[in-house]
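>>> Build the 3D model from these lines:
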Amino acid sequence: VILWCLLDSDIELFTRCLVGKRIASLSGKVVWITGASSGIGKALAIELAKNGVKLVLTARRGAELENVKRECLTQSGGKLQPIDILVMQMDMTEIARHQQFFDHVLQHFGRLDILVNNAGRSQRANWEDISIKVDQDLFQLDVFSVVNLSRIAVRYFKGANVRGHIAVTSSTAGLVPVPNSASYTGAKHSIHGYFGALQTENPGLDVTIFCPGPTFSEFLQEAYTDREGVKYGESVRPTDKRMTAERCAHLFAVALANKLHINWVGLFPISLLAYVCLYFPNIRVLIVKYVGLGGLKKIRDSN
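Okay, here's the model as predicted:
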């Protein structure tokens, strides 16, 4: 228990940070990060750029992506040139255009080594109030667009006869059901099912499911609610007990370098809760009973 109090990740990831492959082992690789204009995606791009990783950066906000590219070039310390970072303005929900974007990546770099599916939105809403259209819209972005782009990548890896790597930003909500985020929790559990099945069917493919806990980012502003087209619109407080996006990105990069399958990160008690719910699922019922809904909300919101 003391170890869980001190760690901000699962034990496997903590160990690899100490004795595993360095992030620099990815130098020269081509990594595509979706949702790269802010938050974890932006921080991961910068972390990889520092280690000489060539990047494909996509998101809906083109101007923000250009800013990220400039920061990546600066932080790379000369390891990367402008041609080593490809920026594409892309809406993940436009599934019919995924192949076009993928082909452009191959035209630019000649290959892709790692796809990091990071784009997505969270949610704040009561379970019974959620419109089914919100469920559909959230799954379209957080699940179906991710699966579609990944299928294109898997077909490419198999056709090129290379050992590819697919990564996805999930959430600790994919491990521990959280209150007032039912559609989001369901989507993340679905991601675990899809990508767990992918690894089972393709042992020659590396699959990383990365599960951040509460993290400083803009996710609450863009979060879905219970009504179609309505965003939550709130910001995280600087006093919240959240992991920084930079620390989260560093741990994500370590997971990629070491080709880990599933990892979770977050400040106490996130790691402890994840272990309990994974290995002792019936105890989760007792936790809900004794911690209460209010306590679980405080943990989720890092109060």
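
>>> Only C-alpha atoms from now on, for both contacts and neighbour counts.
Fine.

>>> How about the contacts made by the nearest residue to F157 once chain neighbours are set aside?
Closest residue to F157 apart from its sequence neighbours, by CA to CA, 6 or more residues apart in numbering: G164 at 5.5 Å. Shown in contact with G164 (CA atoms under 8 Å, 6 or more residues apart in numbering): 113-114, 154, 157, 205-206.

>>> swap in S122?
Contacts for S122 (CA under 8 Å, 6+ apart) come out as 181, 184, 219-220, 222-224.

>>> Please give the structure of this sequence too, so both can be compared:
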Amino acid sequence: MRDQTGRKGDAFQDQVVWITGASSGIGAALVHEFIDQGARVVLSARRESELNNVSRECVEGGCDAARLLVLPLDVTHYDAMPAAVQQVLDTFGGIDLLINNAGLSQRSLCLDTDMDVYRQLLEVDVLGQIALTKSVLPHMVTRGSGHLAVTASVAGKVGAPLRTGYCAAKHAVMGFFDALRTEVAHQNIRVTTIIPGFIRTDIARNALTGTGAPAGMADGDIDGGMDVQACARMIVDGFVAGQEEIDVGVGPEMDLLKLKRDNPTAAFRLMEAMAADALTSRAAE
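Predicted structure coming up:
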């Protein structure tokens, strides 16, 4: 990240930042931002080829390859996590910040959604985040410092149509990490929840339908959302400022957070109207 003079920042100079879901979208954008901040970055996701592409972009931009570790990881493979943590420690000597960013979305009505789809959403978006956090946490406790973060969503605060499983998962991670914050604060370990709104990524195209197949469709709200690199800059700025909950977005969806707090009944009626519109649009397809 550069300041107003165009110079790179150094807020995370030589810190080790581990980012899951780093092969695309917000995760890939965060890799670039932390490299600009002087961090050493661990890139994890299932798709090794895409991780290598992100790493190569960083090197072509002037990053020393020794500051990057491509570490393929499926967050649903819990047994692989201890070895992955050890590889990071062997390579960089520590873990300063873990950003749990892996995730799947959903686009289907509850009545049309197989239980296996709900199970997959919870495995990836909730249990995978918890499992990796639990694997990293003992290291942070032993060293007496650390920072844990998770990418949640506005859907972790507000129920939205066609996203019953996604909302359940994002509400769950918000609850888990808020509770975890209370347990580890006295051990000098910070916890941050990230709440993006509509960000221009492929999340809608990769979202699961009721059968588990990718939706493969554009989403006007997502495509008209915040630039992903601007989103990453806002997240890093929030870390630097010490924010414990970072709202990220520029559209009307961000107003839902305040509406849900101040007038939940109005928020419920608004989302019901949105659901009616969505059902009408689907019936017309």
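
>>> Okay, and which of the contacts of S122 of the first structure map to helices?
Cross-referencing the contacts of S122 of the first structure against helices under DSSP state H gives 184, 219-220, 222.

>>> what would these look like in a markdown table with distance to M243 of the first structure?
Supplementary listing: these in a markdown table, determined by distance: CA to CA, whole Å:
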| residue | distance to M243 of the first structure |
| --- | --- |
| Y184 | 20 |
| F219 | 13 |
| L220 | 15 |
| E222 | 19 |
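
>>> Quickly note the distance from the aligned residue in the second structure for Q123 of the first structure to F92 of the second structure.
Q123 of the first structure maps onto Q106 of the second structure when the alignment is built from TM-score structural alignment. Per CA to CA, to the nearest Å, Q106 of the second structure is found 36 Å from F92 of the second structure.

>>> ok, the two, which is more surrounded?
Taking other CA atoms under 10 Å, Q106 of the second structure and F92 do not tie; Q106 has more neighbours (28 against 20).

>>> so the more buried one sits right up against R205, yeah?
No - under the criterion of CA atoms under 8 Å, Q106 of the second structure is not in contact with R205, lying 9.6 Å apart.

>>> okay but N206 of the second structure is in contact with P214, surely?
Yes - with contact taken as CA under 8 Å, N206 of the second structure and P214 are classed as touching, separated by 5.1 Å.

>>> what do the two both touch?
With the criterion set as CA under 8 Å, 6+ apart, the contacts of N206 of the second structure and P214 do not overlap.

>>> Where do the strands of the stretch 201-303 of the first structure begin and end?
With DSSP state E, counting those that start in this stretch applied, the stretch 201-303 of the first structure shows strands at 206-212, 262-265, listed in chain order.

>>> okay, these in JSON lines with mean neighbour count and distance to L256 of the first structure next?
Putting the strands of the stretch 201-303 of the first structure into JSON lines (neighbours: other CA atoms under 10 Å; distance: least, CA to CA, whole Å) gives the following:
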{"stretch": "strand 206-212", "mean neighbour count": "25", "distance to L256 of the first structure": "7"}
{"stretch": "strand 262-265", "mean neighbour count": "24", "distance to L256 of the first structure": "10"}
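
>>> Now render these as JSON lines, adding distance to P238 of the first structure.
Putting these into JSON lines (distance: least, CA to CA, whole Å) gives the following:
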{"stretch": "strand 206-212", "distance to P238 of the first structure": "18"}
{"stretch": "strand 262-265", "distance to P238 of the first structure": "19"}
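
>>> out of these, which comes closest to R70 of the first structure?
Across the strands of the stretch 201-303 of the first structure, R70 of the first structure has its closest neighbour in strand 206-212 (26.0 Å, CA to CA).

>>> Residue in the first structure paired with D14 of the second structure?
Superposed on the first structure with TM-score structural alignment, D14 of the second structure falls opposite G28.

>>> That match: what's it in contact with?
With contact taken as CA under 8 Å, 6+ apart, G28 of the first structure is in contact with 52-54.

>>> Sort out which one of those residues lies nearest G77 of the first structure for me.
If you rank these by distance to G77 of the first structure using CA to CA, G52 comes first, at 8.9 Å.

>>> Run a quick neighbour tally on that closest one.
26.

>>> right, and it touches A24 too?
Yes - contact status for G52 of the first structure versus A24: in contact at 7.2 Å, counting by CA under 8 Å.
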